[in-house]
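1. The sequence and its predicted three-dimensional model are supplied below.
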Amino acid sequence: MKKTIATLAAAALALCAAGAGAQQPARFGNTQLTAGMHLIQAEVAQTDAQRQQGLMFREKMQNNHGMVFVFDQPTSQCMWMKNTLLPLSVAFIDLEGKIVNIEDMKPQTLDSHCSTKPVKYALEMNLGWFKQKNIKPGSAIGGLPGLPK
């Protein structure tokens, strides 16, 4: 009987581990972006699953690192911070790579932070990064996926 219980327990653990593997966060590619003289190491979220996952559950992010969200076509976009532990700033970026507007976002909130015009990209960085680097609406972001280098 003990052997059967141990076998059942091992099988249950294996099923749980397999189920946990299915819940792994989306994997992201990386790219290097530029904002004036500043280099940004950005993870790229370009599928629905990647955009939904975003930076959820991250506890820290290195300086000059971020995540660029690539949308299928330019439209009005909104971001929120559900399950996101880091305070972030998001720059909404148009089809030409120009920042339309920048919004600061508090962690773990459902507040919507939206672009003021149709955008193709959103770039999330640590809170205050754009302000510290004097990057404002109208500034260009280089190296965005799909734009000429």
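-> Nice, thanks for sending it over.

2. drop to CA atoms for contacts and neighbour counts, all remaining ones
-> Fine.

3. nearest spatial neighbour of residue 114, skipping sequence neighbours?
-> Leaving aside its sequence neighbours, residue 114 sits nearest to residue 78 (CA to CA, 6 or more residues apart in numbering; 4.0 Å).

4. Check it against this one:
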Amino acid sequence: MATRTVPAAAFHPRPPATTPDTWHPGSLWWDSKSVLVTRPIAPGSVATTPHLVLPADHGRLAFLLSSHGAEAEQLAYDGRVVIQAGDWRGRPALGSRQHYGTARIIGDHYLAERIHEGMRIKYGARTALARMVHRLANGSVPYGDLVALVELHPPRPLMIGS
């Protein structure tokens, strides 16, 4: 009987060294009550929507979208976003700053279930409230069947005169 070993690269007990150390309780994204996602909707105009957020692996953020919503279609077309930590009312948190990122829409049912479970752990009853509000506003439209993964870009230094 032959034995096989899994390559050491398959195990990731800690995030890679390039990932910021912000994915644990007490960090900006774990402690934020919501995030404000600003996205382009037409040339020269933007829309801002509050979302419940979950830190994902490799320095990314995850939030849920409905496949029947305009936001999912807009982010699939143009993934540029500005993310800012928010308070429980969906307003910018005191002292927070904006972060640039790129959103990617993923329609994987298993990933959506994992994100739902993480949201339930992080937010508790707020997830049930969010589902109920979505049901009242949209009827039988699915809630959270798509996942938006946002890869945050490192801040760039200000270039004077350019």
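-> All right, it came through fine. Predicted model only: the values in this text are computed from it and were never measured.

5. TM-score of the superposed pair?
-> The pair, once superposed, lands on a TM-score of 0.29 when counted by TM-score structural alignment, normalised by the length of the first structure; 86 aligned residues with a CA RMSD of 5.7 Å.

6. one step back: I figured the residue nearest to residue 114 of the first structure hits residue 119, correct?
-> No: contact between residue 78 of the first structure and residue 119 fails when scored by CA atoms under 8 Å: they sit 10.1 Å apart.

7. quick one: the helices in the second structure?
-> Secondary structure of the second structure (DSSP state H): helices at 28-31, 70-77, 109-123, 125-138.

8. More neighbours: residue 78 and residue 119 of the first structure, which one.
-> Set residue 78 of the first structure next to residue 119 and count neighbours by other CA atoms under 10 Å: residue 119 wins out with 24 against 13.

9. That one contacts residue 70, correct?
-> No: under the criterion of CA under 8 Å, residue 119 of the first structure is not in contact with residue 70, lying 9.3 Å apart.

10. May I see the buried residues of the helix or strand harbouring residue 67 of the first structure?
-> Element membership for residue 67 of the first structure (DSSP states H and E) is strand 65-75. Within strand 65-75 of the first structure, the residues that count as buried by 16 or more other CA atoms under 10 Å are 65, 66, 67, 68, 69, 70, 71.

11. Quick one: the helices in the first structure, in order.
-> So, for the first structure - with DSSP H - the helices run 2-22, 48-53, 129-132.

12. Mind giving me the packing neighbours of the shortest one?
-> Using 3 or more CA pairs under 8 Å, 6 or more residues apart in numbering; DSSP states H and E as the contact criterion, helix 129-132 of the first structure has no neighbours among helices and strands.

13. distance of the residue nearest to residue 114 of the first structure from residue 10 of the first structure?
-> Residue 78 of the first structure sits at a distance of 45 Å from residue 10 of the first structure (criterion: CA to CA, to the nearest Å).

14. now do residue 142 of the first structure
-> 52 Å.

15. between these two, which one's more packed in?
-> Neighbours per residue (other CA under 10 Å) separate residue 142 of the first structure from residue 10, with residue 142 holding more: 19 against 12.
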